[in-house]
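*Asks:* sequence plus the predicted model coming up.
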Amino acid sequence: MTTLDAIIIAIVEGLTEFLPVSSTGHMIITSALLGINKDEFTKLFEVCIQLGAILAVVVLYWKKFLVFDRNRLNFYIKLALAVLPALILGYLLGDKIDMLLESPLVVGITLLLGGIVLLFVDNWFQHPEIDTDEKINVFKALRIGFWQCIAMVPGVSRSAASIIGGMQQKLTRNVAAEFSFFLAVPTMAAATGYKLLKGHELLTANPGNLTLLLIGNVVAFVVAMLAIRFFIDSLKKYGFRMWGYYRIIVGAAILVAIALGYKLSV
């Protein structure tokens, strides 16, 4: 992986982490198109640059995370419960998830099917009752956490799964999106920490890998700051339909390319 490769993948991560289009799926396809060898460092890089993206959430919503009072304690309790299903299943299914991360076919199928779902989401949940995150109780938070686990399949989109889960729990679109952002922080921090714990030798043995990882996180952070603002505005104006069409087009293009014999894995 070159520095340019790292920057490109980080831009893709920053743009797509909080959009309902699957950042993991897009990074898998981007790595394949760039011809990057899918070695252990590439897998570590694609997970750990998510740390830069989630730091953008902490900065943009700093009052939620850094101002300590009774409401914040309840907020942290809800996030802790919501992240539990992903932590448990991620630990139990880690090897199988890593295998799926190498499959552009899985990404193409899930992007396409997820796009079809997004075409109808706005019509399914038309009577929300919860318009602030303070009104989310611990049971609803836990249920949203289970919805998030669907995104362990590459191409599903953690953002889409948790937002849809929130809307199914009577959250408004905006509140569901923001809670999805908040939930990304402990989820991605845990995934990054676990990946670094398992693969820290890849960084200590090669200082160049550490440099690439630092560059990737900085780029992902800056791009994610812009992407979050854009997504909230687009969600208010257009809902999910535009993202559904996007997913269908990209997913169909991937499946057609595979059917025509184009190599999308390295």
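*Replies:* It's in.

*Asks:* CA atoms for contacts and neighbours, from now on please.
*Replies:* OK.

*Asks:* same for the helix or strand hosting F41, what does it pack against?
*Replies:* Per DSSP states H and E, F41 falls inside helix 40-48. Counting by 3 or more Cα pairs under 8 Å, 6 or more residues apart in numbering; DSSP states H and E, the packing neighbours recorded for helix 40-48 are helix 173-199, helix 207-238.

*Asks:* putting a second one here so we can go through both:
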Amino acid sequence: MSDLIVAILLGIVEGVTEFLPVSSTGHLILATELMGYDAARWAVFNIAIQPGAILAIVVLYWRTFLAVGRGLLTWEPGAVAFVRNLLLAFFPAVALGLAFDDQIEALLENAAVVAWALIAGGIAILAVERLAKTENVLGVAGVSTAQSIKIGLVQCLAMVPGVSRSGATIMGAMALGVDRRTAADFSFFLALPTLSGATVLQLFKHRDEIGTDDLQLIGVGFVVSFVVALAVVKAFMAIVTRHGFAPFAWYRIIAGVVALAWLSLR
């Protein structure tokens, strides 16, 4: 299988899984293992194509971002609260990401960790769906300062591949009383600074290892993940509105069990 085909397939995996509570990084690691490629070689690629999925959120929610931008010019309270909440949730990931960067990167090569995390995360989602008591908080700007900080701390669990950044933030927000729709929106918007920061850090750290061919492959993965994520986010919100997060929880559990069985038998 050529590197171009691998880049396209990994771009599809990223676009499908980035905003679903199933762990995009975990699926990229497992996909790389399944295709027989060295996970360490594709680790930077997997992170570098994340901005493609991020761009999909910018396109889909452009009216929200435009309204927030205009609101900031006049220091409108809702716009200020929107940005404040995302920054408060973003800072814990910055601090821990910089402090434990090497340890986190080592985990990106461990497919077994991904499988166990998928199972544990699926069980956690089922528990939160059943036990959490939520109320309408009127959008991201309506989330409290304390809730924002706690959501940011929960997001840090996603530094373990297989946990899922979107799953951790959405379930963390719901456990804190935030309604399902606002929790999903908060997760989408928080992805922008979090994933952008992670991408910049990894590209800078490995800048001497990235050649022209690697940049071309990253470009392909970026475009593919963007196109796929555009469709997936809309479908995701439709599924969540009708069925909640349980379908994703059961998928995680089944995928984790299958991955463990495959890893033990190969």
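*Replies:* On my side now, so go ahead. What you see is a predicted model; the values in this text were computed from it and never measured.

*Asks:* re earlier: out of the helices and strands packed on helix 40-48 of the first structure, nearest to G14 of the first structure?
*Replies:* Among those, helix 207-238 comes nearest to G14 of the first structure, with 4.2 Å by Cα to Cα.

*Asks:* which part of the second structure lines up with stretch 144-160 of the first structure?
*Replies:* Using TM-score structural alignment, stretch 144-160 of the first structure corresponds to residues 151-167 of the second structure.

*Asks:* which residues sit against the matching stretch?
*Replies:* Stretch 151-167 of the second structure has contacts (Cα atoms under 8 Å, 6 or more residues apart in numbering) with 18-27, 88-93, 96-97, 104, 107-108, 113-118, 120-121, 125, 168-169, 172-173, 184, 187-188, 191.

*Asks:* got the residue ranges for the helices in the first structure?
*Replies:* All helices of the first structure, identified by DSSP state H, fall at 3-16, 23-34, 40-48, 50-60, 62-66, 70-92, 94-100, 104-124, 138-148, 158-168, 173-199, 201-204, 207-238, 241-259.

*Asks:* in TSV: these, plus mean neighbour count.
*Replies:* Converted to TSV, these look like this (neighbours: other Cα atoms under 10 Å):
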stretch	mean neighbour count
helix 3-16	22
helix 23-34	21
helix 40-48	19
helix 50-60	23
helix 62-66	13
helix 70-92	17
helix 94-100	13
helix 104-124	20
helix 138-148	22
helix 158-168	26
helix 173-199	20
helix 201-204	14
helix 207-238	18
helix 241-259	18
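
*Asks:* and P85 of the first structure, what pairs with it in the second structure?
*Replies:* Looks like P85 of the first structure aligns to P92 there (TM-score structural alignment).

*Asks:* the helices of the first structure: which one's closest to I130 of the first structure?
*Replies:* Using Cα to Cα, the nearest of the helices of the first structure to I130 of the first structure is helix 173-199, at 7.7 Å.

*Asks:* which part of the second structure matches the closest one?
*Replies:* Alignment of helix 173-199 of the first structure against the second structure: residues 180-206, by TM-score structural alignment.

*Asks:* so what's H206 of the second structure up against?
*Replies:* V44.

*Asks:* distance of it relative to L30 of the second structure?
*Replies:* H206 of the second structure sits 22 Å away from L30 of the second structure, going by Cα to Cα, to the nearest Å.

*Asks:* give me the residue at the spatial middle of the second structure.
*Replies:* Of all residues in the second structure, the one closest to the mean position by Cα atoms, centre = their mean is R165, 4.1 Å from it.

*Asks:* could you check how far that residue is from K133 of the second structure?
*Replies:* Taking Cα to Cα, one finds R165 of the second structure at 21 Å from K133 of the second structure.

*Asks:* how about R41 of the second structure?
*Replies:* 43 Å.

*Asks:* ditto for W250 of the second structure
*Replies:* 21 Å.

*Asks:* how about P161 of the second structure?
*Replies:* For P161 of the second structure, the distance to K133 of the second structure equals 28 Å [Cα to Cα].

*Asks:* what does K234 of the second structure give?
*Replies:* Counting by Cα to Cα, the gap from K234 of the second structure to K133 of the second structure is 25 Å.

*Asks:* counterpart of W116 of the second structure over in the first structure?
*Replies:* Using TM-score structural alignment, the equivalent of W116 of the second structure in the first structure is I109.

*Asks:* if I pick that match, what's in contact with it?
*Replies:* The contact partners of I109 of the first structure, by Cα under 8 Å, 6+ apart, come to G155, G251, A252, L255.

*Asks:* out of those, flag the one nearest to E46 of the first structure.
*Replies:* Nearest to E46 of the first structure among those is G155, at 13.8 Å by Cα to Cα.

*Asks:* columns distance to T132 of the first structure on top of the helices of the first structure, output as TSV?
*Replies:* Formatted as TSV, those follow (distance: least, Cα to Cα, whole Å):
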stretch	distance to T132 of the first structure
helix 3-16	25
helix 23-34	26
helix 40-48	30
helix 50-60	17
helix 62-66	12
helix 70-92	12
helix 94-100	34
helix 104-124	19
helix 138-148	13
helix 158-168	12
helix 173-199	6
helix 201-204	42
helix 207-238	15
helix 241-259	24
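
*Asks:* for D131 of the first structure, find the nearest of those.
*Replies:* helix 173-199 (6.1 Å).

*Asks:* distance from that closest one to the middle of the chain?
*Replies:* 8 Å (Cα atoms, centre = their mean, to the nearest Å).

*Asks:* what angle sits between that helix and helix 40-48?
*Replies:* Compare the direction of helix 173-199 of the first structure with that of helix 40-48 by axes from the mean of the first three to the mean of the last three Cα atoms, to 10 degrees and you get 150 degrees.

*Asks:* how far apart are helix 173-199 of the first structure and its match in the second structure?
*Replies:* Per the superposition on the second structure, helix 173-199 of the first structure and its aligned residues are separated by 0.6 Å on average (mean Cα distance after the TM-score superposition for the first structure).

*Asks:* how far away is whichever residue in the second structure pairs up with Q126 of the first structure from Y37 of the second structure?
*Replies:* For Q126 of the first structure, the aligned position in the second structure is occupied by K133, per TM-score structural alignment. K133 of the second structure sits 44 Å away from Y37 of the second structure, taking Cα to Cα as the criterion.

*Asks:* try D3 of the second structure
*Replies:* According to Cα to Cα, D3 of the second structure stands 10 Å off from Y37 of the second structure.
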